[in-house]
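Participant: Below is the sequence, then the predicted model.
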Amino acid sequence: MFSKKRAITGIAVATGAALALAGCAGGSEPAGTLDPDEEVTLTLAFWGNDVRAEMYNEAIAAFEEEYPNITVNSTFLDFPSFWERRQTEAAGGNLPDVMQFDYSYLRQYSENGLLLDLDPYLGNVIETDPLPQNILDIGVVGGTTYGIATSTNAWGMYTNPTLLAEVGVEEFAGGTWDDYAAWMAEVTEASGGEVWGGSDYAGRIQNFEIQLRAEGSALFTEDGEPGFDEARLAEFWEDGQEVIASGAVIPAQRLEELFPTSGFGAALTASELTWDNFGAGYLGELGEGYPELGLVAPPITVEGAQDLYLKPSMLHSISANTDHPEAAATLVNFLVNSPQSGEIFGTNRGLPASETALAAAELDPLSQQIADYEASIQDRLGDAPPVPIVGYGTLEEEFRLLGQELGFGTISVEDAVDRFFTEMNVTLSDNS
């Protein structure tokens, strides 16, 4: 049972149209003035499930033992409801003191004056030695730090070794996107069409992004301008259409029938390009018959390019209107950097970004595999892209939906490109 002091409640929230965000004034305490005798109560919000809630409950108990003058009251929701609640709170100027934060919303909330500038707390309240500079830079918007990454992940390719052994095909040995398409076709053919080599990679904006990065471009620049034109997007989707037409990938209709289980999770595809922290979910879907996963680097667009990057699985941010910024920063530091956080959370929030927390985390075989994978791609890791533009999440979803329609054959590449650029231009216009 949760204590009253650390009540963690799951609340279902439904909201209508998104509420406009209203900026709030910053807190009053300068860095370095935490009074150990002042009784402080902080609110903490995170998304997750009962398992993560128990972990936060344990971490908060350890924090309150170390800082007995600070009480932390926390709430959790599922991911969509979490952001619906935050929008409502933002409109009313009453965001929680400390929030688990998603990268896609960092620019929107920071540029609306809703998040605390963390720079005054870096190096004193929030330890920076355990956090590499490229990790610290992840939370920077417009030259100011608004979030501290709790954990990282990278784009990779999961494979199913058991399934590959059953069909008699070796692991993908690396190579170009054409090599990957040929390997998927080999798997599909070897299985007699009972399973497929993978799914349509052109439906994921991240695959387009790493191709652009390999070419020296980006999805969006720091100024929010697209790093591609209609012709480049059409080329990407046309490549995907060729792979679909070859029969190498699982049909869109079959994926629709499986939803919400993925083709990979249903053991109907031998590979999946995705973030490396999705492995535990796949193992859960696959069940006991498939006890292990392969994890290899995505196909190469340009040899030697730094097309991959570390992305925060999540960050912790502080409300700009907190009454206790020093105490809130102390809590953020504990949740990110403390050995206790590493011991308690392990890799539940992703591979710990802090070297201190990572050293204390007990890595299960999959987590160690992810750590080894991220070490293996060091030569391909470049700087993280600029913090996503406001509305990036909407564009990412539109890209996915258009990819789905392309898979069903209900839209042409030309029309899909036109629709995406129309949506993108509206989003960019709203940001100007």
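Facilitator: The structure has been received and is ready for your questions.
Participant: going forward, measure contacts between C-alpha atoms and count neighbours the same way
Facilitator: OK.
Participant: Go through stretch 375-388 and flag the buried ones.
Facilitator: Neighbour-count burial for stretch 375-388, counted by 16 or more other CA atoms under 10 Å, picks out 377, 380-382, 384-388.
Participant: again with stretch 419-426
Facilitator: Neighbour count says stretch 419-426 has 420-421, 423-424 buried, by 16+ other CA under 10 Å.
Participant: Just name the closest of these to Cys24, please.
Facilitator: Of all the buried residues of stretch 419-426, the one with the least separation from Cys24 (CA to CA) is Met424, at 28.8 Å.
Participant: So which residues of the chain form strands?
Facilitator: Taking DSSP state E as the test, the strands found in the chain are 8-10, 40-47, 70-77, 98-101, 140-141, 144-145, 148-153, 155-159, 271-275, 294-296, 311-318, 351-352.
Participant: putting a second one here so we can go through both:
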Amino acid sequence: MRHAARWASRFAAVIALTLVASTAVACGDDDGGSDGGPVTLRFTWWGNADRAELTEKAIDLFEARYTNIKVETSFSEFNAYFQKLATDIAGGGAPDVLQMDYRYVREYADRNVLREFGTAGAKVDNSKFAPSLLKGGTVGGKLYSVPMGQNTQTFTYDPAAWQAAGAAPPKDGWTWADLEASATKVSQTTANKVRGVVDFGPIEDWFEVWLRQQGKSLYTDDGKIGYTSGDVQKYWELADKLRKSGAATQADVTSKLDGSQANDPVTQKTASSGFGYDSGLTPKTWEIMGREMKISPFPSDSSNLGQYAKPSMLISIAAKSEHPKEAAQLIDFLLNDAEAGKVLGTSRGMPVNSDIRASVGSGLTGPPKVAFEFETAVLPKLKDAPPPPPKGAGAVKQAFQRVYEDVMFQRSAIPAAADKFMNEAKQALAG
């Protein structure tokens, strides 16, 4: 196996490292290719072992097709991925091809870490991609990342546990109060050994959906904060109420969230439900979780679901890559080749190539089929994704989780914590 070992630490220093990277990285002046000679590409991404296995199979197909190109790969879980990426970039060792997150595109593009597609032979056919998804990788009118898949937010729950507790399952129009009632029943039935829901307070992604349900947004079109300290306080009060009542996971369990499926309380069976993305449903998800789950839209107290169709993840070429042409060939193959699409399936969300999506969707089974059917059903209610967040948004996301931990462990009252977070968020965006 070509992948490196997973990295275990969190990436609290990622923004600082990226700031260093900005002085170390500049757009290269390479010749755009190797004229057919042997080339070695480095490709790195985040995900679990299930996604890695499928990715390796697709790369084997690529190497068989392009015999002059070899691909060295590595992967890790989400948090550790960006920590290592920032370190590699700061040291001048950026991979040629890197998986990119919607929230970090502008951050890395503005610091000249990413190459603009269409330059120096870095061309990928995106004619079968939805324009709304391409917007997620566009900064200043230039395309720096192309989507690898489409996904949306989900609520995942254990139907057997909910039925045993007499908890009402999610249904169209269910509310946050409905979630609280059902989660409370699960916790009470298990004497709090299994909590009804994972504490959603520390995750900015779920806060964004909650905001959108109220007609607000994380960021305005000009990159300003789109909410108030009062909004943060109200959201954290909702989460805090469920945790204190025992309906949501306790602080020492929630604090272990690191973006990995393995460490998720639902997988650990210390919680019966939680929030996520449908792209997380890979062929072995039920096996990893140890039981079959169901998914539904988020609860909402308004007619607005708050969810949107977003690039589940994107893929970019490093500005310093000496082989942009070959890097683009790899990306084009992974996204547009029918055989590769069959192998990758929905391991990164619904395929972005519309032809491959239709072909893949008809042959799915297990968790990927559940995800595909869910997204197809909910698609009419989904809104377009907002523009890529402004530079500094990555630091804001981390501050949101870190400051909420002070609330979880009762080190800070919610009003003070909300004000502290807002001050840090403003500083991060101004930096």
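Facilitator: Everything's here; your move. Just so you know, these numbers come straight off a predicted model, no measurement behind them.
Participant: Make JSON lines out of the buried residues of stretch 375-388 of structure 1 and add distance to Thr274 of structure 1.
Facilitator: Listed next are those as JSON lines, based on distance: CA to CA, whole Å:
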{"residue": "Ile377", "distance to Thr274 of structure 1": "15"}
{"residue": "Arg380", "distance to Thr274 of structure 1": "16"}
{"residue": "Leu381", "distance to Thr274 of structure 1": "16"}
{"residue": "Gly382", "distance to Thr274 of structure 1": "18"}
{"residue": "Ala384", "distance to Thr274 of structure 1": "17"}
{"residue": "Pro385", "distance to Thr274 of structure 1": "17"}
{"residue": "Pro386", "distance to Thr274 of structure 1": "20"}
{"residue": "Val387", "distance to Thr274 of structure 1": "19"}
{"residue": "Pro388", "distance to Thr274 of structure 1": "18"}
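Participant: Share the number of residues neighbouring Glu58 of structure 1, please.
Facilitator: 17 (other CA atoms under 10 Å).
Participant: For it, give me its contacts.
Facilitator: Listed by CA atoms under 8 Å, 6 or more residues apart in numbering, the contact partners of Glu58 of structure 1 are Ile344.
Participant: Would you point to the one among the strands of structure 1 that's packed deepest?
Facilitator: Mean neighbour count (mean count of other CA atoms under 10 Å) peaks for strand 351-352 among the strands of structure 1, with a mean of 28.
Participant: Structure 2: matching residues for that one?
Facilitator: Under TM-score structural alignment, strand 351-352 of structure 1 corresponds to residues 350-351 of structure 2.
Participant: One more: stretch 95-115 of structure 1?
Facilitator: Counting by TM-score structural alignment, stretch 95-115 of structure 1 corresponds to 94-114 in structure 2.
Participant: Which helix in structure 1 has the most residues?
Facilitator: Identified as the longest helix of structure 1 according to DSSP state H is helix 413-431.
Participant: Run the chain-centre distance for that one.
Facilitator: Relative to the chain's own centre, helix 413-431 of structure 1 is displaced by 23 Å; criterion: CA atoms, centre = their mean, to the nearest Å.
Participant: Repeat that for stretch 188-196 of structure 2.
Facilitator: A distance of 29 Å separates the C-alpha centroid of stretch 188-196 of structure 2 from that of its chain, computed with CA atoms, centre = their mean.
Participant: just the helices in the stretch 1-150 of structure 1 please.
Facilitator: Here the stretch 1-150 of structure 1 has its helices, by DSSP state H, counting those that start in this stretch, at 50-66, 79-92, 103-111, 133-136.
Participant: ok, and for the first one, which residues are buried?
Facilitator: Neighbour counts over helix 50-66 of structure 1 (16+ other CA under 10 Å) mark 52-64 as buried.
Participant: mind putting those in a markdown table, distance to Ala305 of structure 1 included?
Facilitator: Formatted as a markdown table, those follow (distance: CA to CA, whole Å):
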| residue | distance to Ala305 of structure 1 |
| --- | --- |
| Arg52 | 37 |
| Ala53 | 40 |
| Glu54 | 42 |
| Met55 | 39 |
| Tyr56 | 39 |
| Asn57 | 43 |
| Glu58 | 42 |
| Ala59 | 40 |
| Ile60 | 42 |
| Ala61 | 45 |
| Ala62 | 44 |
| Phe63 | 43 |
| Glu64 | 46 |
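Participant: circling back: I'd like the strands of structure 1 as a markdown table, with distance to Pro130 of structure 1 appended.
Facilitator: Shown next, in a markdown table, are those (distance: least, CA to CA, whole Å):
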| stretch | distance to Pro130 of structure 1 |
| --- | --- |
| strand 8-10 | 29 |
| strand 40-47 | 23 |
| strand 70-77 | 24 |
| strand 98-101 | 20 |
| strand 140-141 | 17 |
| strand 144-145 | 16 |
| strand 148-153 | 12 |
| strand 155-159 | 23 |
| strand 271-275 | 23 |
| strand 294-296 | 26 |
| strand 311-318 | 15 |
| strand 351-352 | 11 |
